[in-house]
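**Q** Whatever this is, show me its structure:
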Amino acid sequence: MTVHFPFQNSYSALPDSFFARVAPTPVAAPRLIKLNRPLALQLGLDPDVLETPEGAEILAGKTVPAGADPIAMAYAGHQFGQFVPQLGDGRAVLLGEVIDKDGIRRDIQLKGSGPTPFSRRGDGRAALGPVLREYIVSEATFALGIPTTRSLAAVVTGEHVIRETALPGAVLTRVASSHIRVGTFQFFAVRRDTDAIRRLADHVIARHYPELLGAERPYHALLGGVVARQADLVARWLLVGFIHGVMNTDNSSISGETIDYGPCAFMDAYNPAQVFSSIDEMGRYAYANQPRIALWNLTRLAECLLPLFSDDQEKAVAEAQDILGTFSETFSDAYQAGLRKKVGLFTERDGDDALTQDLLDAMAKNQADFTLTFRKLGDAAGDPAADYARAQFMDPAAFDEWARRWHERTALEPQSAAERQAAMHAVNPIFIPRNHRIEAVIQAAVNDNNYAPFEELVKVLAKPFDDQPDYAAYADPPLPDQRVLQTFCGT
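**A** Take a look at the predicted model:
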């Protein structure tokens, strides 16, 4: 059997300044850990063939499939606020693009596939732990209904990579609607290459925002489109307690997908100032800072697009500021609407925003588990006499006072208790990729070559909103000695 990828590559047809042509570096003994069979079918690929040794060689970068045009993409970026004029894919190779079953163009990229001209003295490889983390969290994010890059496969290479110690090497096959970032535009802006910026913007419009092709001012509309998608994306993150951890401009996707899952984490106890990333020493990318940082990143994109707006710099800046000014309202509308759904409100009334904020404030003061508080609140909605969420609070009286107001508010709506519970359970997951579970999976794989915990966790997280009695323990927050206080990039 031959592995066939129906590649239709467009990015590699752009000028050579957009990328470096480089093939993956062959590895010693690739072995497939996990293939995402439903995603393979969605991409028009044969999962049975991908699971053969030949398929494993392609997914590890040992063999380049027919029709691939492997490249490492060029980009720049602000990393923790400091601008680096050249970054690029230092350990990833874009094999090519396919059109999926829904007619959407998707990148297929190997992450950890060896050095490229952008590696900056790095080895271009990935360790097994970060590959498993990205597979778990990206697929969990997809199951939660949040736009994201996805994971097609994880492969061990039969080689070791050196970090603090020698670790098993691995390659992740990542799928995205594209890997174009704010930093991609910055790469050309810092070089004052306006023609390249225009070429890139036209490519992005055709690929991600085709509805703008006939717009009177397409580049203004493009900025507005990216602003709207990023505002909605970050609202979705906050509504499930997600912390990206490294929201650099080179990790900010133009398509509006979550990308680059290095030190990401989901909160256990609600804390707006929560930081997990070991490299975020100042809390720049803390949970509650994410909307502000998203706008900061979008402002950097706007700066890149100014030459396409007008030759009059002052006019261009004013127009960009007007578009950026829509972010706060778009984010707030999405976030507040999401919070109302999480507490089971079907309509909007004066005082709703204060009601949801008061719950969050009480949760923060009482170290209430973010996920379980909302899920148990849904249980209580189906049984108004119950106090399931109360147990999440160190001081249950704090919940009692809020619950009284909540019951008064929900009584103003005609929906039945069962309808309210069903609606709340549809937006409040019971299962999230808890940090201590991910770490246990990684340790079992790295130390014992045991992938059964990984398989089981992926299975549970594929249905985050469903009660799964056989796996109920996966909903539990960590015990004190299980808490994960820091997460790491893995580079």
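**Q** switch to C-alpha atoms for all contacts and neighbour counts from now on
**A** OK.
**Q** gap between whichever helix in the chain runs longest and the chain center?
**A** Ranked by residue count and defined by DSSP state H, the top helix of the chain is helix 218-239. Relative to the centre of its chain, helix 218-239 is centred 14 Å away, using Cα atoms, centre = their mean, to the nearest Å.
**Q** and that helix, what does it pack onto?
**A** helix 194-208, helix 290-309, helix 313-324, helix 327-342 (3 or more Cα pairs under 8 Å, 6 or more residues apart in numbering; DSSP states H and E).
**Q** this one as well, want them side by side:
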Amino acid sequence: MSILDTGTLQAARQGEAIRFPFDNSYARLPDRFRARLDPTPVAAPRLLKLNTALARRLGLDPAALATPEGVEILAGNRIAEGSEPIAAAYAGHQFGNFVPQLGDGRAILLGEVVAPDGQRFDIQLKGSGRTPFSRGGDGRAAMGPVLREYLVSEAMAALGIPTTRALAAVATGQEVRRETPLPGAVLTRVASSHIRVGTFQFFAARGDVEALRILADHAIARHDPGAANAPNPYRALLEGVVARQASLVASWMLIGFIHGVMNTDNTSISGETIDYGPCAFMDAYDPATVFSSIDQMGRYAYGNQPRIMQWNLARLAEAMLPLIGDSEEAALAAANEALGGFAPAFEATYLAGLRAKIGLPGDSMGDVALAGELLKAMAENGADFTLTFRRLCSAAEDEAADARVRGLFADPAAYDAWAVRWRARLVEAGGDPAARAAAMRAVNPAVIPRNQKVEAALEAAIQRGDLGPFEALLDSLSRPYEDQPGADEPPAPAGAPYITFCGT
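**A** Sure thing, here's the model as predicted:
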């Protein structure tokens, strides 16, 4: 099916009583950027969860969204006034292989809202039916992946990491077929935009320089307005994306997050974490950790994430070459200089974060080596990533707390040897121990989306219709830097290796 097919599906077009402050700039771009179509209605929409705080942030009325009419909008059965539903076109490298047309196969952008503070956000339905980009898929989403993305994306937001957000999850009253029939759901996702590296690749692969320029100008206006005044605005845009992604991946590494499917179509130019399919958090620290069932070769392992992001950004630079130089030679030089900013930007953020995690903010390379020695000892002794750093906060204040840290190591002597050097450095650095511990607790979370807890919450919701565990876990994840009863305990011993799935 051509991306220009714009057959309108028959969703109800009343609902004017519920107001969204829509101003749909992407829908005003040329037709080849998207397909216009309405979501496919579902059988029996039922609200599972509404993010009332986010709704207010967007200037929306949570009470109105929770009404039957509001739920119909969130399910795709009703189109709100001012909405211009579209499915966006994009391409992408998937596990290193280029696919020239991907696009929103099961997602429809309802429009863009301008929040009371003037910030612009995309409102997208995920799992809202087939589009011209569905590639044979059913266009639907199962309840498990929808609730999983809701949990993990909101956890990331609470951790202070740039991310798309979840506004709502709605059950459809219909089954979707994966390996077995599963209850269906629709996620309402909020993002600064859904422009991807793969969006640029889509037009570059077609040699459509005019569309590339239109897209880049749109991206500058939306994400890098200062670039418009730069001597080379398109190079400045590229540099902005490089800087944002360097910071984002560093923040992932500092909390043990593994995205799982870092394809270029899952790399947003806004610098937000997007597409939470097979993601997970590490328990025991191991740079080779992989959870995704489809990542058989470990391409997107935890320790590979910085390298892969730099590779993805190189693909963006390739796509933008016609824009950033008057000649091929000049464009390549400008692109390589922009890409050269990734490594120092990543290292600066990551190394500063490591120093803060062990209570030694500053710029001493000796502190970096000290943090590296800790990570090496953790990897060799199966120490839990989150618990090690969180318990170090207490140990920085009271040496007696060393016992709870060393108990995480298969060979506690490995921690003891490191702690002697660490404690000597703390004395040398000086400062108030209580203040140091408080600063460490502000960067070392006590609570993350532990894999077994996420799975238990999803099982209760799917198998028993019980959202209580989901609500309780979501509440806990909203306060990640608070000590919570039972949070500072090692996860239960695993049986078979934990495996995640993309949900499509």
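**Q** Leaving out sequence neighbours, find the closest residue to the spatially most central residue of structure 2.
**A** The residue lying closest to the centre of structure 2 (Cα atoms, centre = their mean) is Thr273, at 2.3 Å. Closest residue in space to Thr273 of structure 2, ignoring its immediate chain neighbours: Thr163 at 4.3 Å, by Cα to Cα, 6 or more residues apart in numbering.
**Q** The aligned residue in structure 1 for Ala141 of structure 2 and Ala29 of structure 1, how far apart?
**A** The alignment partner of Ala141 of structure 2 in structure 1, by TM-score structural alignment, is Ala126. Counting by Cα to Cα, to the nearest Å, the gap from Ala126 of structure 1 to Ala29 of structure 1 is 15 Å.
**Q** Between these two, tell me which one has more neighbours.
**A** Ala126 (28 against 15; other Cα atoms under 10 Å).
**Q** Checking the more buried one next. Helix, strand or coil?
**A** Recorded secondary structure, Ala126 of structure 1: strand (DSSP: H, G, I helix; E, B strand; the rest coil).
**Q** Give me the neighbour count for the residue lying closest to it once chain neighbours are set aside.
**A** Closest residue to Ala126 of structure 1 apart from its sequence neighbours, by Cα to Cα, 6+ apart: Gly112 at 4.4 Å. Using other Cα under 10 Å, Gly112 of structure 1 has 28 neighbouring residues.
**Q** what does the one 3 residues further on give?
**A** Around Pro115 of structure 1 sit 23 other residues, with neighbours defined as other Cα under 10 Å.
**Q** Ok, Asp311 of structure 1 next?
**A** Residue crowding around Asp311 of structure 1 was assessed by other Cα under 10 Å; the count is 10.
**Q** how far away is the counterpart of Phe409 of structure 2 in structure 1 from Leu87 of structure 1?
**A** By TM-score structural alignment, Phe409 of structure 2 lines up with Phe393 in structure 1. In this view, Phe393 of structure 1 and Leu87 of structure 1 are 45 Å apart by Cα to Cα.
**Q** ok, now Glu164 of structure 1?
**A** With Cα to Cα as the criterion, Glu164 of structure 1 and Leu87 of structure 1 are 23 Å apart.
**Q** These two - which one has more neighbours?
**A** Leu87 (22 against 6).
**Q** from memory that one sits against His78, does it?
**A** No. In terms of Cα atoms under 8 Å, Leu87 of structure 1 does not count as a neighbour of His78; the distance is 9.8 Å.
**Q** Could I get the helices and strands packed on helix 218-239 of structure 1 in a markdown table, plus columns for mean neighbour count?
**A** Output for those, formatted as a markdown table (neighbours: other Cα atoms under 10 Å):
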| stretch | mean neighbour count |
| --- | --- |
| helix 194-208 | 17 |
| helix 290-309 | 21 |
| helix 313-324 | 16 |
| helix 327-342 | 19 |
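**Q** Including distance to His407 of structure 1, could those helices go into CSV?
**A** Shown next, in CSV, are those (distance: least, Cα to Cα, whole Å):
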stretch, distance to His407 of structure 1
helix 194-208, 43
helix 290-309, 30
helix 313-324, 38
helix 327-342, 14
